[in-house]
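Asks: Just to be clear, the model below is a prediction. Sequence and coordinates:
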Amino acid sequence: MLPPDFLAADLWGLSVAAWLTAAVAALMVGGLIHGKVGADLVLLSGLLALLLAGILSPSDALRGFANPGVATVGLLYVVAAGLRETGAVDRLTAPLLGRPRTSMGAVARLTAPVAVASAFVNNTPIVAMFLPVLSGWARRCHLSPRALFLPLSYAAILGGMCTLIGTSTNLVVAALIDAHRSAPSAADATPLEPLGMFTLAKVGLPIAVAGLGFIWLAHRTLLGAAEQSPDRKDSDPKEYMTALRVEPDSPVAGRTVEQAGLRHLPGLFLARIERPDETIVAVSPQQRLYAGDTLVFVGAVESVVDLQRIKGLTPAADEAAQRLQGPRHQIRLVEAVIAASSDLVGLSIRDAAFRTRYGAVVIAV
């Protein structure tokens, strides 16, 4: 910790503490732009540097974490993760997003529900929750995800301006106003009215409507067309086969193939359904799925990975199923290519001791 007299010393019109703070802030901005280190580590490192230098006291350094606005945003991340992991996001958004055929329809179907939802759930978790849904939905509809990410972000920002809890900035300002009103000196200061749930709506709602209209009309000019050819393949062209079993508690059990969202998958198709007493090939969209069914898919690697997000579908191989039991967020699906010079060439999976050697399970070849 640097001596207080040194920190208070004047240097070119500013104190040493001010110059050090500016230097730390510049390094933090550089770290965020560089992107090689996580934003949380960059910001916490800057906070720690100011704390160790004596510019911030421990109470000042920890005060931000006790802010109700910050705590609220953190809890909303937990809610968003729960909705994503349980598959509730997919079930809630599927009827809203549908299958638009034009760029205008896609942007309108995406931004309207996001703007409404972000007015009542903080906009940052909303964007984090919709990103994985948006990627899969765009591929199914033959749209470019890159032309939809920015409208998603701005729709969440516009919707968040309409209510108190829509954005973390509103929550922080509301907490500061409450602290000001309860301070002993508040009686002599200009009174500030507290922010209610819809205090900002009279200004935020017209801005949100105008902003959404601008996005709908100008997105194609500014961001390019969202449509892409159905024949375009962004993923690896190599075909990949895998079998997934429908678990008893799966939301797809009892639904048809089309209702379960397993039809018109990008770069992927349901080749057959295997049951103990029969095998169904040339699967119809109206074919009903039941618990215990083994679904055999063939397609591109990236599309097979998307199937892992569907709750209740697990790898059908007994060895893989046993190994993959556990929290879904701890499971990683990796594609590996055997080089011509590899010592694995010519060996079976068992002979290669793949699980012992690499700590992984082969679920498809």
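Replies: Right, received. Where do you want to start?
Asks: okay, CA-based contacts and neighbour counts for the rest of this
Replies: Fine.
Asks: quick one: residue 320 and residue 195, what's the gap?
Replies: Distance check for residue 320 against residue 195: by Cα to Cα, to the nearest Å, it reads 54 Å.
Asks: try this one side by side with the last:
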Amino acid sequence: MADHTLVFIVLGLTLSAFVWGRFRYDLVALTALLGSVILGLVPGEQAFLGFGHPAVITVAAVLVLSRGFERSGVVDVIAEQVLRVGDRLVLQLIALTGTVVVLSGFMNNVGALALLLPVAMRLAREHDTSPSFLLMPLAFGSLLGGLTTLIGTPPNIIISSYRGSITGENFGMFSFFPVGAVVAVVGLLFIVLVGWRLVPQRAGKASTEEMFDTANYLVEVKVDEDSKAVGWSLRELQHELEETIPVLAVVRDEKRRAGHAFLGALREGDILLVEAGPEEMKLLEDKAGLRLGIDPKEEEAEGEEGRTNSEEGRDGRGDERSKDKDGDEASSAQDRNSGQSASDSNPAQADRREGGEQEKAKEKKKNKKPGVDTKGLELVEAVVRNDSMMVNRTVTQLRLHNQFGLHLVAVARDGSRLKQRLRDIRFRAGDVLLLQGGESNLTESLTTLGCLPLANRNLTIGQPRMLVVSVLIFAAAIAAMLFDVLPAAVALSVAALLSLLVGVLPLREGYQALDGPVIVLLAAMIPVGQALETSGGAALIAENLLVFGVDWPIVVTLVALFLLAMLLSNVINNAAAAVLMAPIAASLASGFDVSPDAFLMVVAVSASCAFLTPIGHQSNTLVMGPGGYRFGDYWKFGLPLSLLVLVVAIPMILLVWPL
């Protein structure tokens, strides 16, 4: 079997696995690489050269620098200004989307979105705006902003490196700017003026209380003298229940202790604040002897109060009858004017009627759910990222409480709370979680799990000195790239190293900033993409495209190339799309005997136009849960935006990069 046929089989299976989504894309890419080595398509000694490829190193350095910007407070200063725009939706869109467009040009676009997502949620809550109007424009803006510079998005880095491999000269830091800036500005105007109107409104999901309806699930249960739970720790309680029922707080001696930090044994009189529905309440009563936290003395007092009220009611009626006998003219006139019936004037019937009303009131009071004070609970919302270790795993498998010190309180998907038991839920990318944990380790735990917090950001965490230092380090790296002092990969790596050395970013957070799945994806797919070229597969695809395009102007072929790369980027990772389409674009340029620059630029722009599906880019997935979007919502907004980018980008590419 010919090598190019084997490459097509490997790529076909790889793309099918990407679309299926059952396995993580980094595992799929690594399988494709090893399969190519076994089939002889990639030499064994070159299998892992991708991990040292300049494009991979550049992406890693940008991820570290992006985290440094967050840590130093650069973005917090910007976000603080965004929060001042007021309650007009158009101004909110301009501020949020415009800011993310600018930020995405100089840092990882997913990182830029992650920093402004909590700001958008806070705006929606403070001004009673549906977050669905803000979040999809924000995600699309992050993709548009990445078009403007070399480091804005991985496809630009990949295309630049590929150009260097075939021409000996990479694209520069701002080589993408003339085309990318025009496309980004036009796209921003479309989003602000028209695009947001194409987004379906998902009302009432802007706050934790509305999304999770928390108050209806929080109840207080009491440890009585005969409760089985006396002497148990909370861990032993969960083990006996064989169920994930989060204990948010333990009240003892009128002092409330957070459940995640309570390590002692339960005593008689303790009150537990738990997240429980009817089934869980029955489980707590049957297996632990816990019941709703109403003290028997309080019940007796309530009974005494009810009897006292009843007696007062009868005394009142006796007094009223006495007044009637004494000839109280005002009372008699009022009775006559009210049209009092004969049956109402009968004392026996009146007593029975009032007794019935008291029984109804007592029953209503009995069934009424006790109020729960949630003040001071450390609850935080977080969205599950595509690369999260939580994806397709349950809370039991993750051991959230034992290993990470977190209680899972509730899960929302597609904008509404899931009603199934917590232990049965397998998490998906885009799920919104309501978690409880200690403030000291909450950030670290969420980072390790691969979750993005949606809580209100503290806009004063940055240190002014580090803010200035981080900007100066980054500016020096950009200058070194512009004046060809250092290659991009080296300049940005030096900047990342300096950020770690001077303390802009702790070393541990620097390693956490490295997006492992993206790094593995790029490193694995680069040799596979080279195999597509060396086997003749790219040339074969280009020849077939040339056959159809020989009678048409080159611009038609560019449009077809744009559409093909754009569709590919909406079903697989955009970096993988750029890796696969770059050799095809170069082969097309060679077939037409023209400069490859225009064809490569078409791939760079189109690979970042993943506006049609929530799985095409992490930015789209991250806003799906908080915005309450459904899969089909994206193309309604994304299709006209994609066509607009096509119409604007092709003429600009031909103007800036003539054939």
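Replies: Now that the structure is in, tell me what you want to look at. Everything numeric in this text was worked out from a predicted model, so none of it was measured.
Asks: Just give me the longest strand of the second structure.
Replies: strand 406-413 (DSSP state E).
Asks: and it, what does it pack onto?
Replies: Packing contacts for strand 406-413 of the second structure, counted by 3 or more Cα pairs under 8 Å, 6 or more residues apart in numbering; DSSP states H and E, involve helix 208-212, helix 400-404, strand 432-437.
Asks: other SSEs contacting the second one?
Replies: Going back to what we said before, that points to helix 400-404 of the second structure. strand 406-413.
Asks: now swap in the first one and tell me
Replies: Using 3+ Cα pairs under 8 Å, 6+ apart, the elements in contact with helix 208-212 of the second structure are strand 406-413, strand 416-417.
Asks: Tell me if I'm right that residue 538 of the second structure and residue 532 touch.
Replies: Yes. Residue 538 of the second structure is within contact range of residue 532, at 5.7 Å (criterion: Cα atoms under 8 Å).
Asks: about what we covered before: redo the helices and strands packed on strand 406-413 of the second structure as TSV? Include mean neighbour count and distance to residue 501 of the second structure.
Replies: As requested, these are exported to TSV (neighbours: other Cα atoms under 10 Å; distance: least, Cα to Cα, whole Å):
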stretch	mean neighbour count	distance to residue 501 of the second structure
helix 208-212	17	39
helix 400-404	15	28
strand 432-437	26	31
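Asks: Any chance of a markdown table for these, columns distance to residue 448 of the second structure?
Replies: Below are those laid out as a markdown table (distance: least, Cα to Cα, whole Å):
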| stretch | distance to residue 448 of the second structure |
| --- | --- |
| helix 208-212 | 23 |
| helix 400-404 | 9 |
| strand 432-437 | 14 |
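Asks: how far away is residue 109 of the first structure from residue 337 of the first structure?
Replies: Distance, residue 109 of the first structure to residue 337 of the first structure, by Cα to Cα: 39 Å.
Asks: More neighbours: which of those two?
Replies: The neighbour comparison of residue 109 of the first structure against residue 337 (other Cα atoms under 10 Å) goes to residue 109, with 16 against 6.
Asks: That one reaches residue 99, doesn't it?
Replies: No. Checked against Cα under 8 Å, the pair residue 109 of the first structure and residue 99 is beyond contact range at 9.3 Å.
Asks: where do the contact lists of the two overlap?
Replies: When contacts are counted by Cα atoms under 8 Å, 6 or more residues apart in numbering, the set common to residue 109 of the first structure and residue 99 is empty.
Asks: Helices of the stretch 451-600 of the second structure, start to end?
Replies: 464-482, 488-501, 507-513, 516-534, 537-549, 554-569, 574-592, 597-606 (DSSP state H, counting those that start in this stretch).
Asks: Nearest to residue 357 of the second structure, out of these?
Replies: Across the helices of the stretch 451-600 of the second structure, residue 357 of the second structure has its closest neighbour in helix 507-513 (63.9 Å, Cα to Cα).
Asks: what's the neighbour count on residue 453 of the second structure?
Replies: Residue 453 of the second structure has 24 nearby residues by other Cα under 10 Å.
Asks: same thing with residue 221 of the first structure?
Replies: Here the number of neighbours of residue 221 of the first structure (other Cα under 10 Å) works out to 9.
Asks: Map it onto the second structure.
Replies: The alignment partner of residue 221 of the first structure in the second structure, by TM-score structural alignment, is residue 197.
Asks: related to what we said a few turns ago, export the helices and strands packed on helix 208-212 of the second structure to CSV and tack on distance to residue 49 of the second structure?
Replies: Formatted as CSV, these follow (distance: least, Cα to Cα, whole Å):
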stretch, distance to residue 49 of the second structure
strand 406-413, 40
strand 416-417, 45
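Asks: Now do the helix ranked longest in the second structure: which range of the first structure does it align onto?
Replies: In terms of residue count, the longest helix belonging to the second structure (DSSP state H) is helix 296-325. Alignment note (TM-score structural alignment): helix 296-325 of the second structure is unmatched in the first structure.
Asks: Can you report how many residues lie near residue 398 of the second structure?
Replies: Residues contacting residue 398 of the second structure under the criterion other Cα under 10 Å number 14.
Asks: aligned partner of it in the first structure?
Replies: For residue 398 of the second structure, the aligned position in the first structure is a gap, per TM-score structural alignment.
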